[in-house]
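Visitor: need a 3D model of the following:
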Amino acid sequence: MLTIFFVREEGRLDDKKIIARYRLVNTVKSYEDFTFHSHEKYEIYYFHGGTCKYLISDHIYDLQKDDIIIMNGLTLHRAYPEPGIPYERSLIEFSSEWLRPILYNLNVPELLNPFNQLSNTLFRGVDSEILMEIKELIRRIVLIDVNNFYEDENSVESRLREGEISNLVVQLLFKIYEISQQQLVKIAPIESEKNTHVKRMISWMEKNFCNPTSLNCIADSLNLSKYYMSRIFKDVTGLTIMQYLMTCRLNRAKYLLEIHPEKSILEVALQSGFEDASHFSRFFRKQMKITPSDYRNRRAPRTQKTIKK
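Guide: All right, here's what the predicted structure looks like:
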């Protein structure tokens, strides 16, 4: 398993430019080994093998070997691999802010169009030669040693290595752009009755998570049995309904902390659906291993360091 984390020396969380993994393999023990998550980067996901569903917001995909997904990482997503079966995938997560100026200088800003126009799309049936090229590009990106890039980020060695990585990523985006223009099969989400109900639940929660709610409220709104609703949601997503709801609230809070550093912790808490600042701070610290204020100080732009407590 090869992995790189391309990170600035000072360690600020928002300075990550690219994360890459090639043929990463896990054999999970339970459906809960993977959870819903989000991030700020665009993502290219390559499924090599195993038995796995992939959930992106309220879409549920049954993966097949050599499927490729492109997505906007801000959308909640998670893998749902079958326990006991090796799950193998590769992925590239990259910052559009880092890559966009490079693409403009090359006069090819359109290479990001698939992520903006076809975001959260699964491609199946890609030509075998293109698949080989995509896998080789990911492998080459991962092989570059970036552990010590930023001991001196302006050194010749660091600049050359960053240039080499950006060159390979651009080549990879050319391939993604090529397959996005072809008449490939765009796989529709699975639409069983159970999945349809779960899709309705997720849609409802994403619209209402900022408001006080309960299982009874969701069940009444969707005209479903509370017990049936809870069981099928857990079966499909691996999470309880309230775990998913709290994940939505957590991601909203992270967004507010980063984009609106002028807001107080209480304002962030209430606008994210939490009862009060104390409950929010305890939950945030338990999930993120950091306080909301420290998270904001790390993520907020340097020019916006005047923070309300």
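
Visitor: only C-alpha atoms for contact and neighbour calcs from this point on.
Guide: Fine.

Visitor: all strands for the chain, in order.
Guide: Using DSSP state E, the strands of the chain run over 2-6, 18-26, 42-49, 52-56, 59-62, 68-72, 77-81, 87-94, 121-124, 185-186.

Visitor: ok, which of those comes nearest residue 138?
Guide: Across the strands of the chain, residue 138 has its closest neighbour in strand 18-26 (6.5 Å, C-alpha to C-alpha).

Visitor: which strands and helices sit next to that closest one?
Guide: strand 2-6, strand 87-94, helix 128-143 (3 or more C-alpha pairs under 8 Å, 6 or more residues apart in numbering; DSSP states H and E).

Visitor: please repeat the previous calculation with a cut-off of 10 Å.
Guide: Under the contact criterion of 3 or more C-alpha pairs under 10 Å, 6 or more residues apart in numbering; DSSP states H and E, strand 18-26 touches strand 2-6, strand 42-49, strand 87-94, helix 96-105, helix 128-143, helix 156-181.

Visitor: quick check: angle from it to strand 2-6?
Guide: Using axes from the mean of the first three to the mean of the last three C-alpha atoms, to 10 degrees, one finds that strand 18-26 and strand 2-6 are set 150 degrees apart in direction.

Visitor: one more, so I can put them side by side:
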Amino acid sequence: MPIYFYPSGNHLPISIESIGNHWNQDSVQRPQGYPYYHWLQSNHGQGKIQIQDQSFILSEGAGILISPFTPHSYTPMYQKWETSFVTFYGSLASDLLQSYGQNGYLLIENKQHLFHNDWIDTLISADQQNGIDPLRSSSICYLFLLTLLQEKQGILTEQHPLYQQILAPVIKEIETNYDQNLTVKQLAGLVYVSPQYLSRLFNRFLGQSTSQYLLNYRIDRAKEYLVSQKQVPIQQVAFAAGFQDASHFTALFKKRVGITPMKFRQLYH
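Guide: Predicted coordinates for the structure are as follows:
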């Protein structure tokens, strides 16, 4: 049951602090929480999770993501409980997970919506064979979080009639024309609702307002341009992602990601 601690001080959008698999899980008490995000998944057996005044049974195949400094405890239900886990931190992790931070946790109970411990085993195996690569671990953890959030959003939102009738067309418009001068008023008019009502629906289903979703989508597209088109000037990246002013783009990017667009590009080149 190995556990590995990664070198600290890596200025990556997501950095793994520790990782372990096939862990014979003992009882853990953390009244002050843990200083990093903590993903815990149940491989075999069951465990009881206590987070503040709420308790859950973590059955085989289920997992829970606990926010930093959230008081919690967990203990095996029976004689043996095997788990795998990852602790991680970084500005991009905070951005991705901020919509789910109100309760201090994100619980995934449906085995069909969780690809179990494969990614943890794969990453540990790669580290054993080739040595620890912080960038590799960062990208794999990022893909895991994206999958986790996409599955969670799909379970909660995509089947709802309001999501299908109002949000889906607006999201499609954003994804198609994000590089244009879109406004919340225009997006609301597309589905014949008020901007205020549209933002309430975005907050209800996606945990962010319409304008926040549009900004986040543009920032994500800008990241892709920065990495895939390394010779394109920052100003052109800004325009391609739908920002009208390069200075404003740089300020928003740094506020959102924690580093400037140029620094972000340098992480990958």
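
Visitor: and the TM-score between these chains?
Guide: The TM-score (TM-score structural alignment, normalised by the length of structure 2) is 0.52; 185 aligned residues with a C-alpha RMSD of 4.9 Å.

Visitor: turn the helices and strands packed on strand 18-26 of structure 1 into CSV, columns for distance to residue 17 of structure 1.
Guide: Listed next are those as CSV, based on distance: least, C-alpha to C-alpha, whole Å:
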stretch, distance to residue 17 of structure 1
strand 2-6, 6
strand 42-49, 11
strand 87-94, 6
helix 96-105, 6
helix 128-143, 13
helix 156-181, 10
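
Visitor: who wins for proximity to residue 274 of structure 1 among these?
Guide: Among these, strand 42-49 comes nearest to residue 274 of structure 1, with 28.6 Å by C-alpha to C-alpha.

Visitor: tell me how far that closest one is from the chain's mean position?
Guide: 11 Å (C-alpha atoms, centre = their mean, to the nearest Å).

Visitor: about what we covered before: now the strands of structure 1 as a markdown table including mean neighbour count?
Guide: A markdown table is the format used below for the strands of structure 1 (neighbours: other C-alpha atoms under 10 Å):
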| stretch | mean neighbour count |
| --- | --- |
| strand 2-6 | 18 |
| strand 18-26 | 20 |
| strand 42-49 | 21 |
| strand 52-56 | 19 |
| strand 59-62 | 19 |
| strand 68-72 | 23 |
| strand 77-81 | 23 |
| strand 87-94 | 22 |
| strand 121-124 | 19 |
| strand 185-186 | 12 |
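
Visitor: what about these, which gets the closest to residue 285 of structure 1?
Guide: strand 77-81 (21.6 Å).

Visitor: what's the distance between the closest one and the middle of its chain?
Guide: Centre to centre, stretch against its chain (C-alpha atoms, centre = their mean), the figure for strand 77-81 of structure 1 is 11 Å.

Visitor: how close does that strand sit to structure 2?
Guide: Here the mean offset of strand 77-81 of structure 1 against structure 2 after fitting is 6.7 Å, by mean C-alpha distance after the TM-score superposition for structure 1.

Visitor: which bit of structure 1 covers stretch 207-221 of structure 2?
Guide: Aligned by TM-score structural alignment, stretch 207-221 of structure 2 falls on residues 238-252 of structure 1.

Visitor: what are the buried residues along that stretch?
Guide: Under the neighbour-count criterion of 16 or more other C-alpha atoms under 10 Å, stretch 238-252 of structure 1 has 238-241, 244-252 buried.

Visitor: could you do stretch 187-195 of structure 2 as well?
Guide: Buried-residue list, stretch 187-195 of structure 2, by 16+ other C-alpha under 10 Å: 187, 188, 195.

Visitor: so the second one makes contact with residue 194?
Guide: Yes: with the criterion set as C-alpha atoms under 10 Å, residue 188 of structure 2 and residue 194 qualify as a contacting pair; they are 5.7 Å apart.
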